[in-house]
Structure formats: C-alpha cells, structure tokens
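In: have a look; sequence and predicted model below, questions after that.
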Amino acid sequence: MTVLPDDGLSLAAEFPAATHAQWQRLVAGVLSRSGKDVPDTEAEDVLSTVLEDGLRARPLYTADGPADTAVAASGSAPDAGLPGFAPFVRAGRPEGNTANGWDVRQRHAVADPETVLTDLENGVTSLWLAVGPGGIPAGELDRVLKDVYLDLAPVVLDAGAETPTAAAELLDVFARRGIAPEAALGNLGADPLGTEARTGAAYDGDGFPATVALTRLCAESYPGLRALTVDALPYHEAGGSAAQELGASLATGVAYLRALTAGGLTVEQALGQLEFRYAATADQFLTIAKLRAARRLWARVAEACGAPAAGAQLQHAVTSSVMMTGRDPWVNMLRTTLATLAAGVGGAESVTVHPFDHALGLPDAFARRIARNTSTILIEESHLARVIDPAGGSWYVERLTDELAHAAWEFFQGIERDGGQAAVLRSGRIAEDLAATWAERSKALAKRREPVTGVSEFPHLGEKPVVRAPAPAEPSGGLPRVRRDEAFEALRARSDAHLAATGARPKVFLAALGPAAAHTGRLTFAANLFQAGGIEPVTEGSFEDSGAGEACLCSSDALYEEQAESAAAGLRAAGAAHVSLAGRGTYAGVDSHVFAGCDAVAVLSATLDRMGVS
C-alpha cells in the first residue's frame, strides 16, 4: 500500500488502493445479475456509449486503465506539450485566453450601423460581416463602419464569391479613415472552397489566383490582417460529424497551402494567413476535444511542411445552428451557453454566439444582448479565461481528443486519396458521406435517443410563438443545411395548420388503468410523446367527452395482463377508431404500441395521417 503524508485529510488513504481489474470484476458481477454474462475485461464495453466516428464514451477513465495503457504503449497519444508550442494541443498561444479572454465576435448580415455600434459598446470586440447577396452590400461597408474605431475592432468579412470586391472596399475604407496598413486588423475572409461547398459554384479558377494575390498583399503590407478563412461550418451544417468537419477543414487548409506556396509565399507566410472556423455545440466535451484535436492535426500538417513552429491554428468558434430550435427558442440560451463554455475551454481565440432566435429570423435587441453577454458572463463572472486549457489532464478529455484526432486524420487522408477537397466537392463524394452521417443521426433523433428539449422532449403546445422579421436568405445551391428539430418541426407545423383551420388541435385520449402508482410513468411518457407531434393529450373525463378520435392505454405490465383487452374493447365501443398501448405486449383490440426507443417521428406521422391532419 502506498503511504501518503499525513496532511489531515486522509479520507480513504488507510485503505488499500482499488485496482482497475477489481472494478471490472465488480461491474461484471452486477451485469451477470441482470442477465448479461460477460468476461471481466469486456464489462466496460457493455457500459460504453457508442458515439459518431467510431468513438466510444467509456464509463471509467484512469491513468492506468487498459484503454489508456494501450494508447500509451502504441505511442498514438503524444505529449500534449506546453501552451503556445507544438503540437499546440493545449493552446495556440503561450498565454492562451488568459490575457483578456477570448475575442467576442458577433455576426451582422444587415447594413445597420446602430446595431454594430451597440454591440461594440456592450462587450463585442470584433465584427463578422456577411457581405454580398443576402448580406451587406459591399458599397455599404463605409456607412456600416462609420463610427467604428478600425484600429481597435478587427473586421472579418464573409463575402463568398464577392470577396475580391468586398476586400477592396474594406481596404479602401481603411485608407480613407487614415488607418495605417500595419494598424489594420481582421480577416478578408477569402474561402473559395468554402464558398463552393455553400453554393455549388466554383470561382477563382485553378490555383485560386485572386486569393493568392490578396494573400500576398496581406502578407507583405498588412501584418495584422489575414486573407483566408477555412470555414468548416458548411460540413457541420450539412449534418457532418466532428471528425468529418475536422477532416474537411484540414483538406481545405492543405489545398490553400499548396496554392499559396506555388504562388510564391513561404510556408510560414502561408500558415500565418489562415484562420479556421468551427462549430461549437452543446456537447461540451466533444467540442473541447474537437478544438484541441484541430490544433494538434494542423500542427502535424505544419510539421510535414517543414514549419512546425508556425503551426499554431487560429480558431474562430461559432455556436451551432444545427442545434438551434424554432420551438421553445428560449432553451437555445442554455444550448449556446454550453457551447460557448466549451469553445472557451477548448481554446478558441474568437467566439460567436448566435442569438437564441437565430432559427426564426433577424434577432431583436434583447436576443443580441443575451448573446454577447453570454461570453461576458463566462469570462468576467465564471473566470473561464483565468486558466489555460482547464480541461487538459482530464483522462476523458485527453482520450477523446486523441481518438477524434485519429478519426479526423483518417477522413482527411481519404479526401487526399480522392484528389483533394475540390475534387470531393465536385464529385459529390463528400456530400454523400455527410448525408450518410446525417441519416444515421436522424434515426437517433427520431427515436429520441438524442433528445431535443422543448421539441422532442417536454414540448409546450401552448407556447406563444416568437415572431421575428425574416433574415436575409443564406447562400445556397451546395451542401444542404439541416437542423436537429426539422422532423418534429414538420409534425408541429401540421398540427398548427389544423389548429388554424379547425380551431382545435388533434387529440388523443390517454386511458389510465389502475392507481396512479401503476399508470403515472407511462401516462407521462405518452403525453410527452404525443405533444412532440402537436397532438394534445386528454387525461381527464371519459373518452366520449374528450373530443378525441383515438386512445392510448397507460398502465403497468401486470395491469395490462388483467385489463388491457377489456379496456380496449370498451374504448372501441365508445367510438375510438384506433387504440394504442404505452409499452409492449400483444392484446386483442390494441392496434399499435408506443414505447421508449420507438420511432417517434414515424408513429406521430402515422397518427396525424389517421386523424386527417395534412
């Protein structure tokens, strides 16, 4: 037994240390009593959760567990190093975000100088401007930025195919305001491959001549201004996994490095002109691991290019639009808070928080205020920026970072084997990969194994709709944009239309059998399920008085054996056209079943069809 010094907090130090093997044996014993006989060494696998990309969340992580020992023995998990030094896992800069916190970067797609100024006066530190069709006209940049101190607030452009025009206009604004080239800050946002992913249309030709010229100008004359953005959001927003998002960003970055060095820039100059944009989701650990893995992978690319010291990846994290919902949008405040926390802990230098009403249209002043204050609270009140890489050293985070890095590298290598990022975009291969991933995730969403609070779980049928002015149309024509709530949103829209046409929502009568202790659990489950499809559950009174055309039996398995068939017969006699049962089991008179893990979207869609709700 290890003897520890007496510090007055001995706790369990007097007991012999438990081993990993002992824990496995105890777990296997518990599993055997539940009918699952597995060898001790496989007990962890039974309790593990399979994630996307072949990743697995294990029930226990230790310094000397078998999984961790295997990684150490194989040499596949290198030392994370020190912040600001290769492989940059812990941070891209030695100080991380501890100086002033991360850059609070808010997006603007409307030419409204008052809103821009309000953001900057209340915590925002840089501007992300959507320019061109569906955004701010390039000629309006001077007016939009008229009261902005351009030597203090960096400006990042997102202009798609209009990048050369928008960049020239911004540089002209700098010149007219007397901003010296060395004082200009921001990013001109050139991203030909990202624009092609969004729109399906290629521009700037082979070798990206206009982009190379713009990059050379920044490298030679504007030291505080980068020229290129590697935007991975199109791949995330098309339903891609974390590894696919990272792999696509690596392939895009490598394509730009090839073009820039072929155009005369040094490797160090080319690396210094790139900024990477990633999605931050409410899955905080996966987001933290993704940002850490991204830095490690890009450092590997820089090392292969002969410039390991220049491989620090500059990261801009944006709260995911895939996770945002139109129903119960207030919950989005919680989602974006978790995502922002993860982005900050993961080491992103800049963070954009989408307003909670992002899925509904143009945000109002309240939504924008909450969005920018999310970062302020996490930095100033939660003190997240006081520590560099606060998740570092967690056996779970380090393991997840390593596994995700390997999965992303494999996807990246597949893109390179198929000719590079431009080739897989134009062949449709990457679209197929992303669609396959989204199809699998859609199954989990439909079965509510990935719950969406306020939509597929705990919906509120009586909520007052939040109405916003329409937002400018996003660029389209390339990869699709998906949202987690889209299948349930379609069901709720059918219910809304029925309510508008008839004055009432479709209803289902929940027939509770036996005492509350027997039926409460399944009655609550059924009510939650049907409301997710916009179907109002009726739990009081009789079926005849409910106004419903269908009924669902709710009770325990024991009472079903005694009463399900007679209850179903009674409901039929009372006029129920369809009788379902919450749970499993075959009973005369029961037409269908609802249960945990059922395909809720299919069940609810079929129910609405039977009710004549189009």
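Out: All right, it came through fine. Numbering: from 1, shown residues only.
In: use CA for all of it now, contacts and neighbours both
Out: Noted.
In: so what does the helix or strand hosting A518 touch, helix or strand wise?
Out: A518 belongs to helix 516-532 when elements are defined using DSSP states H and E. Applying 3 or more C-alpha pairs under 8 Å, 6 or more residues apart in numbering; DSSP states H and E, we find helix 516-532 packed against helix 486-502, strand 507-512, strand 536-538, strand 550-554, strand 578-582.
In: quick one: closest of these to G263.
Out: helix 486-502 (44.1 Å; C-alpha to C-alpha).
In: isn't R198 up against E474?
Out: No. Look at R198 against E474 with C-alpha atoms under 8 Å: they stay out of range, at 9.1 Å.
In: hang on, the earlier thing: turn the helices and strands packed on helix 516-532 into TSV, including distance to L265 and mean neighbour count.
Out: TSV is the format used below for these (distance: least, C-alpha to C-alpha, whole Å; neighbours: other C-alpha atoms under 10 Å):
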stretch	distance to L265	mean neighbour count
helix 486-502	45	17
strand 507-512	67	25
strand 536-538	64	21
strand 550-554	69	26
strand 578-582	66	23
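In: adding another structure so you can compare the two:
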Amino acid sequence: MTVLPDDGLELAAEFPDVSHEQWQRLVAGVLRKSGKDVEGAQAEEALSTALEDGLRTRPLFTAHDNAPEPGFPGFAPFVRGGRAEGNTVGGWGVRQRHAVADAAAVLGDLENGVTSLWLVVGEDGIPVPSLGRVLDGVYLDLAPVVLDAGREVEPAARELLRLYEERGVAAEAVRGNLGGDPLGYEARTGQPYDFAPVAALARRCADGYPGLRALTVDALPYHEAGGSAAQELGTSLATGVAYLRELTEAGLGVEQACAQLEFRYAATADQFLTIAKLRAARRLWARVAEACGAPAAGAQLQHVVTSPVMMTRRDPWVNMLRTTIATLAAGAGGADSVTVLPFDDALGLPDAFARRIARNTSTILIEESHLSRVIDPAGGSWYVERLTDELARAGWEFFRTIERDGGQAAVLRSGRLRTDLATTWAERSKKLAKRREPITGVSEFPHLSEKPVARQPAPGAPSGGLPRVRRDEAYEELRARSDAHLAATGSRPRIFLATIGPAAAHTARATFASNLFQAGGIEPVTAGTFAESGATEVCLCSSDALYEEQAQSAAAELRAAGASHVFLAGRPGQYPGVDAYVFAGCDAVAVLSATLDRMGVSR
C-alpha cells in the first residue's frame, strides 16, 4: 500500500475513522427493516452473492483481503500481463472470424480496423484449396493468420505456408497460428486425431518461423458445454500440459514447446469474472512453466472470444451490449487479441453491418475510450485481486482432479468431464429458469411483436462431442412453440391479466406478470373483460391488502366466466379459487411450459 507524505492535506481529515465492525452494524440495522435479524459478519454475508465454483462476491473488500503479489507486467507470474508494455502500443489485436470463402469480406475487415484473421478451414468452413483465393490481396506480412482446421490441420498448414513462400513473405515476418488442437477437436466431435503431424508442424515453426505458432489450446468447447470459469481454466491447463508432454517427447525443449501454444478463452458480460479469469489464467500457466523448469517461458499468449453461450436469438440487438461489456473485460484483463462475435452470430452468417459493429467495438474501446492506455487497469483493486486469487485456486484444483484421473484425454474419453460440465450447467439452468440470472430481451422485457432477424445459414458446426448450450435455450423452445401456434392459428396463446383496485395497487405486479408470460410467448391481455379476451387462463394482479379482500371473489367470478386456470401474481398464500402463483424466484420455465401444455400449444 502506498504511504502518502504528511503534507497537511490528509484525505477525509475532518471525519473520524470508521471500523469494519461499525459498517457491519449499520448494515444490520438496514437489514432489520427488511425483516432480517442478523448481526456482524452474518449481516455482511446476507449481502454476498454466490458465484459458481464455490466463490462469493462480498459487498465490501478492504486492504485486509490479502492476495498474492501480482508482480510486474511482463514478468512472472505474469498476472498483470505477458508483456511489459501491455496493450499500450496500439491496443489489443482485433481478430475477425471467417468461416466462408468470402475474399471481399476479408479485405473489407482488414481495411476497416481488423489486424488479424481467424479462418475456419476444412469440412466445416473454407475449403483448403480456396485459401489462396480468400487471402488474395491480403498483405500476409502485415496481417497474421490463425487457422482453425480440425483434423485437416496438416493440409491447411501446408497450403498456408506455401502461400507465404509463393508471395515472398520472409520467414521472420510470418505471424499467426496453424491451429493444431487435437484435444479441442476431440472435445467438439468425439473423434481423436494423431498428434504426430502437429508435432512436426511445431518443429517446423520452431526451426524456421519464429513468429508462427503451431498449436491452439482452445477452452471454448468447455465453456460452450456449460463449464464454469474454473472449469475453463482447469481444462485449458490440462490441455496445455498434455501438449507440452507431446512436444517435449517429440524433441522440442520446454521453452520451445511453450512458445508453440496460444490459449483461447471466452469473455462474458460478467466483466469482473472475465477480468479475473484472464489474470488467473496467466498466473496458472506461469506456475506450470515454473514447474517444468522454464519460468521465463510462462508468459501466456491469450486470444479471447466473446461468449457464444450468452448470445441470444430473440432481440439479438441486445447482443451488441453484451459483446461490448465482454470486450471491455477482455481488454482490461490483458487479452493479446480479441474476437467480437457479430450480434447476429446465433442466427447464421453475419451481414456487413454486423461485422462492422463487431470490429468497431474494439476500435471504439481502444481509440475513443482509451482503454488500452493503462496496463492492467483493474490491478490493485482489492476485489479483483481477491477474485483472481480465489478463481486461480479453484481452477488449479480442477486441473489437479483432471491430472489425477489420467489427464485431459482420459477425462474426455471416460465421460467424466462431460458429467462435470453437465452438473455445472444444470445448476446454472435453475438460475436461468428462475430468472435469478436474467436475459434481457428473452426472460426479461421480451418483445413478442419484434420483427425476426433473418440470416443465411452458417456452415454446420462440428458435432458428436460435448454439447453446445446457450443461456436462452429453454426460453427459445417456449417461444418457438408460440410461433408455431401463431403460424397455425393466426394468434398467440393468451392470458388475461385481471387487475384489482387502482393503478398504484396493481401496476407493479401486472408489469411483472406481463413480462413473465411473454417470456414464454404468451400474450397478456389487459383491455376489456375476460370474456372478450379470447383467453382461457387468467392472472390476478394487485396488492397483498386487496388480495385479502377480493382475491377469492374475483377468482370465483372469473371461473364463472369460463376461466380454466387462475394465477395470482404474488407470494403463495391461502386464496380459495387460485390454482397457482407467479412471483420473483418462481421457476418461470416450468410455469410457462405447463401453461402452454394446458393451452394445447404443441411441443
């Protein structure tokens, strides 16, 4: 901690010192007003937020929240960055992904701010023979190329290296990654492929192309299967260690082997968790390098991709906000390069506008928000340093369990890893279903009359291995049922919101109920009477006081008018005639699915 000189300008000198215990007492006093009778540390705990991996975010962090010394940027343990200058020279790399042979789109991106290319090559992307056409006009000595070719890595790498030689690019000017990732491919497809060609490519890069790497340690398959931040870290470490073993057995030194790896992580809209994850990843890989006897080779090269799991198909425009926060977190966390997925990525091939917004997200954060002018801007925050440490420990423990069970390949093939990831996703799915983790435009503030965004289908993604999940999947299924009903009948399933009393009494709960039912594609009707609404089910909306007086009689009147099912918006109580309750924290997916079933909306 920095000690300020005694210059007579002491900060907050006119205020008495306040202790942590005094703050806790004040918190306890506020909580008592809401019905929670807790004291001391329990009062602080009541305001804590549970995260995945057993972590908790507390409401207050102080200098007493110790964490290991993060060191200096560019020096082990590299928590504050793998390079001494960080991203202050030009910002992080802007890397755009292309999965179709569209040379015009590639050149358009490079002319408008993209600094490197991520090309999906092979059966699920650009044909290997088309690589030269896609890169026609690209200055290969200026724009690094990263391949993602699956089991076709050897022919794709051979073709790319041929292009470098054909166009006269000096070997020392070549930058990028050939994309060998056997374990990542196996995670995606369930099909292993031989490591020997990848090891040969790594030897060729080490001997003749000092700026070119041969392998990618891709943690996205585990993130996209529902894994937590610690599981993403643990699997990336286990994969990286497996590749080190293979490369050193093939004759490379530890330093040479480390220099052949680039790590790929996901950035989510949980900005502080993303920042902490990238800082923790560098610390953990530095520990691996140290254990291998090459501490100076432990600077992890990080390629970060905005999370596909968080992207929604409904109201996709909100994805621009999600990717902006994720990109900010990636930049602040020290990513070397960032790929911003276009806002329409979940719908198919992005159009020119979507690609422009994606690349400009990084440009604005670098050039206009000046985010890259500060090295490790979150460093020194007691909260971020503590979260980095706790996440690093959780990630290291998961890595140890993988190694204990035989390594990354073994846990992939035994099914243990699939089970671990599924368990994590099942817990998160409960939060999503209960809207404890809200999805704007989907589970919160849905817009039933929005005009669908149509895109051309994207090439099929590899399948057969770990599943790919999305946060919106349960709600998307409900909305799809509603859409099919609309197409078949000309109208959506409806529910009548029966408001009781003045607007001040019912507006809040009517708004809540309207949002909840629309999340399942059910149209709320408030105008007119129940008989005129065309609905078969109804939801009472009012205050607790008016429920006591009128809920029973209102439910009886509505049943007499033909209502088959009566909801009440509020906490469960004893109201005769009411069949079910909707409230903050209820299982919205279960409620909506059962409601559609009763309404005859087919699955």
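Out: Structure received. Just so it is clear, the structure is predicted and the values come from calculations on it, not from any experiment.
In: in a markdown table: the helices and strands packed on helix 516-532 of the first structure, plus distance to V594 of the first structure.
Out: Output for those, formatted as a markdown table (distance: least, C-alpha to C-alpha, whole Å):
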| stretch | distance to V594 of the first structure |
| --- | --- |
| helix 486-502 | 16 |
| strand 507-512 | 12 |
| strand 536-538 | 14 |
| strand 550-554 | 9 |
| strand 578-582 | 5 |
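In: out of the ones you listed, the one nearest E42 of the first structure is which?
Out: strand 578-582 (33.8 Å).
In: and the helices in the stretch 101-250 of the second structure, which stretches?
Out: Assigned by DSSP state H, counting those that start in this stretch, the stretch 101-250 of the second structure shows helices spanning 103-111, 131-134, 153-166, 182-189, 196-208, 220-224, 229-249.
In: could you check the angle the fourth one makes with helix 229-249?
Out: Orientation of helix 182-189 of the second structure against helix 229-249 (axes from the mean of the first three to the mean of the last three C-alpha atoms, to 10 degrees) gives an angle of 130 degrees.
In: check which helices and strands helix 182-189 of the second structure sits against.
Out: helix 220-224, helix 408-414.
In: alignment lookup: A580 of the second structure to the first structure.
Out: Matched by TM-score structural alignment, A580 of the second structure corresponds to S592 in the first structure.
In: let me see the contact set for its match.
Out: Taking C-alpha atoms under 8 Å, 6 or more residues apart in numbering, we find S592 of the first structure in contact with 579-581.
In: any idea which of the residues you listed is closest to T287 of the first structure?
Out: After measuring the contacts of S592 of the first structure against T287 of the first structure - C-alpha to C-alpha - the closest member comes out as L581, at 39.6 Å.
In: state the distance from the closest one to A526 of the first structure.
Out: Going from L581 of the first structure to A526 of the first structure by C-alpha to C-alpha, to the nearest Å gives 9 Å.
In: what's the overlap in contacts for these two?
Out: Joint contacts of L581 of the first structure and A526 (C-alpha under 8 Å, 6+ apart) are 552, 554, 594.
In: name the nearest residue to the residue mapped onto the first one from the second structure, ignoring sequence neighbours.
Out: This points to C552 of the first structure. Superposed on the second structure with TM-score structural alignment, C552 of the first structure falls opposite C539. With sequence-adjacent residues excluded and distances taken as C-alpha to C-alpha, 6 or more residues apart in numbering, C539 of the second structure is closest to F567, at 4.3 Å.
In: could you tell me where the lengthiest helix in the first structure falls in the second structure?
Out: Using DSSP state H, we find that the single longest helix of the first structure is helix 395-417. Using TM-score structural alignment, helix 395-417 of the first structure lines up with residues 382-404 of the second structure.
In: can you list contacts of the matching stretch?
Out: 53, 55, 61-63, 65-68, 229-235, 237-238, 272-273, 275-277, 279-281, 283-284, 378-379, 408, 411.
In: ok, of these, which come out buried?
Out: 53, 67, 229-235, 237-238, 272-273, 275-277, 279-281, 283-284, 378-379, 408, 411 (16 or more other C-alpha atoms under 10 Å).
In: could you report the neighbour count for T511 of the second structure?
Out: Using other C-alpha atoms under 10 Å, the number of residues around T511 of the second structure comes to 15.
In: how about it, what's its match in the first structure?
Out: By TM-score structural alignment, T511 of the second structure lines up with T524.
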